[in-house]
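[1] Structure for the following, please:
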Amino acid sequence: MAYALFMRLLLVEDELEIQDFLKTSLADEGYEVDVAGDGGTAEKFASAKVYDALIVDLGLPDQDGIDLILRLRRQGVSSPVMILSARRSVDDRVAGLEQGGDDYLTKPFALAELLARMRNLLKRNAATSSSPMTLHVADLELDLLRRRASRGGELLNLSPQEFVLLEYLCRHAGRVVTRSMLLAEVWGMRIQPDTNVVDVHIYRLRGKVDVEGREPLIKTLRGVGYVLKDR
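    The predicted model follows:
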């Protein structure tokens, strides 16, 4: 299984328009998103990967979303679940929360509210998890929940892809990572194409992290790869 670089979400939604909108919006926020259009596919995903959270629509074509949540809980899936549904009554919301859901958002919804609720859901889950939500290398700090990076207290203006790349380097600080490792784990390219995407992103990232007046942290080992050095 690929190393979990960033927050991984499972979106269970059968409406294609909502699927595309949410997957794109969540990916723009730095989340890795798998999409299942029915309960059966969702169970297969959940049995193969560990997700930081699930977003589950109740009106699935093959089963009720509540039944899916109950089955996943019985199978040992403990990831927090945000229910997304057009069912708006108090009884529906209470039932969803009592049957294994951790939050309930009704359709139509505002993207800003969904993102805020997701951050809070992940934050609450992190409070009971042993996985750190902040990474530190020298004077570099990464806030994994808010997807923010800073150096010496100054916020770095990183793109989502640059953040993921820097997170991978931080998690492997002091160790050499090759271009093949980065292509596979950051870009998901199992077959190594003839591309300079890694070099371009490292160049841009270095320009933001290793600014003038600060000790360079990102080192290039010619012909080998890169290393983020913790002084």
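[2] hey, let's count contacts and neighbours off CA atoms from now on
    Will do.
[3] In contact with the closest residue in space to Arg151 that isn't next to it in sequence, which residues are there?
    Once flanking residues are discounted, Arg151 sits nearest to Leu140: 4.4 Å by CA to CA, 6 or more residues apart in numbering. Leu140 is in contact with Ala149, Ser150, Arg151, Gly152, counting by CA atoms under 8 Å, 6 or more residues apart in numbering.
[4] Among those, which one sits closest to Leu54?
    Taking CA to CA as the measure, Leu54 sits nearest to Ala149 out of these, at 25.2 Å.
[5] Hmm, the closest one is touching Asp143, no?
    Yes. In this structure, Ala149 is within contact of Asp143 by CA atoms under 8 Å, at 6.2 Å.
[6] When the two are compared, which one has more neighbours?
    Comparing Ala149 with Asp143 by other CA atoms under 10 Å, the one with more neighbours is Ala149, at 23 against 15.
[7] Helix or strand: which one has Leu9?
    Taking DSSP states H and E as the criterion, Leu9 maps to strand 8-12.
[8] Here is the second sequence; please produce its structure so I can put it next to the first one:
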Amino acid sequence: MYGSDVRVRPALAHGAGQHLLLIVHEPGVAELLSTTLKLAGYRTTLTGTGSEALERLSEQRFDLMIVDTSLPDMAGLSRERPVLAHRPPALLLTEYDSLDDLVPELGPGERDYVTKPFRVAEVLARVQVLLRDAHLGRPRDGSLSYRDLVLEDTLRQARRGTRPLALTPAEYRLLRHLLVNAHQVLSKEQIGRYVWGDHRGDNSIEQLVSRLRRKVDRDAPSLIHTRRGFGYWLGHAEDEH
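    Here you go, the predicted model:
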């Protein structure tokens, strides 16, 4: 349920007054997100329709927007193609495990998604990542690469050379985290908080890394490595010397 994790965990409460636009139709979800984000140190403006959100976006600048893709007027917005001076990063709340049906006016630019029903901790984690990436100036085309490994954020696709990688959302997030931090060892706790919004003490991370490694390193030099007792890192072993 949406309200099952309403507490703001200190490790995730890193807001510094950034202004977030919440485009959410369901009153209960809107109240939960608004209250939690304010407690986490963000400023929020709430709208209940896409058309109202476009008005707000044309009037002022926001650092990020959270968009419920089940908005009643979302389909109509895909035909309007509004021209905005600034398109903030977008976190999408969706019922689906892919971005195939999402409307085009939300891009180009940084965007991520969580599937409903969502956990508040995961929303906070995704907000932090989007704001951080926007601040660091990630490529506008959303691409990240290491040698022949390429990840395209705008399409949510990855490939190794010419071979496409069929990744689950969790595998995609793990690969992105490893790419952004290439040649840096990431602990299980760091990976868990990025991928799921919290640390998992079971063997979920080992299993996730194993699945991703089989897809990425199949028939190619290994890029995903284990540093026993410390965590995991991405890179070519030769580049470590």
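[9] What is the equivalent residue in structure 1 for Phe221 of structure 2?
    Phe isn't right for residue 221 of structure 2; it's Pro. With TM-score structural alignment as the criterion, Pro221 of structure 2 lines up with Glu215 in structure 1.
[10] before we move on, what about Thr49 of structure 2?
    Per TM-score structural alignment, Thr49 of structure 2 is aligned with Leu58.
[11] Show me what Thr195 of structure 1 aligns to in structure 2.
    Match for Thr195 of structure 1 (TM-score structural alignment): Asp202.
[12] Just give me the neighbour total for that match.
    Residues near Asp202 of structure 2, counting by other CA under 10 Å: 8.
[13] gap between the closest residue to the match of Thr49 of structure 2 other than its chain neighbours and Arg73 of structure 1?
    In space, and not counting its chain neighbours, Leu58 of structure 1 is closest to Gly65: 3.8 Å by CA to CA, 6+ apart. From Gly65 of structure 1 across to Arg73 of structure 1, the span is 12 Å (CA to CA, to the nearest Å).
[14] give the contact list for the match of Thr49 of structure 2.
    Residues in contact with Leu58 of structure 1, defined by CA under 8 Å, 6+ apart, are Asp64, Gly65, Ile66, Ile83, Leu84, Ser85.
[15] The second one is in contact with Gly39, isn't it?
    Yes. Counting by CA under 8 Å, Gly65 of structure 1 does reach Gly39; the two are 7.3 Å apart.
[16] Tell me which other helices or strands the lengthiest helix in structure 2 touches.
    When structure 2 is parsed with DSSP state H, its longest helix is helix 120-136. Using 3 or more CA pairs under 8 Å, 6 or more residues apart in numbering; DSSP states H and E, the elements in contact with helix 120-136 of structure 2 are helix 27-39, strand 64-68, strand 90-94, strand 111-115, helix 188-196.
[17] sorry, back to before: now for the residue nearest to Arg151 of structure 1: what does it line up with in structure 2?
    By TM-score structural alignment, Leu140 of structure 1 lines up with Leu149 in structure 2.
[18] again with Ser180 of structure 1
    Going residue by residue (TM-score structural alignment), Ser180 of structure 1 aligns to Glu189.
[19] Number of residues surrounding the nearest residue to that match once chain neighbours are set aside?
    Counting by CA to CA, 6+ apart, Glu189 of structure 2 lies nearest to His199, which is 5.1 Å off, once chain neighbours are set aside. Burial measure for His199 of structure 2: 16 neighbouring residues, criterion other CA under 10 Å.
[20] Thank you kindly, that will do.
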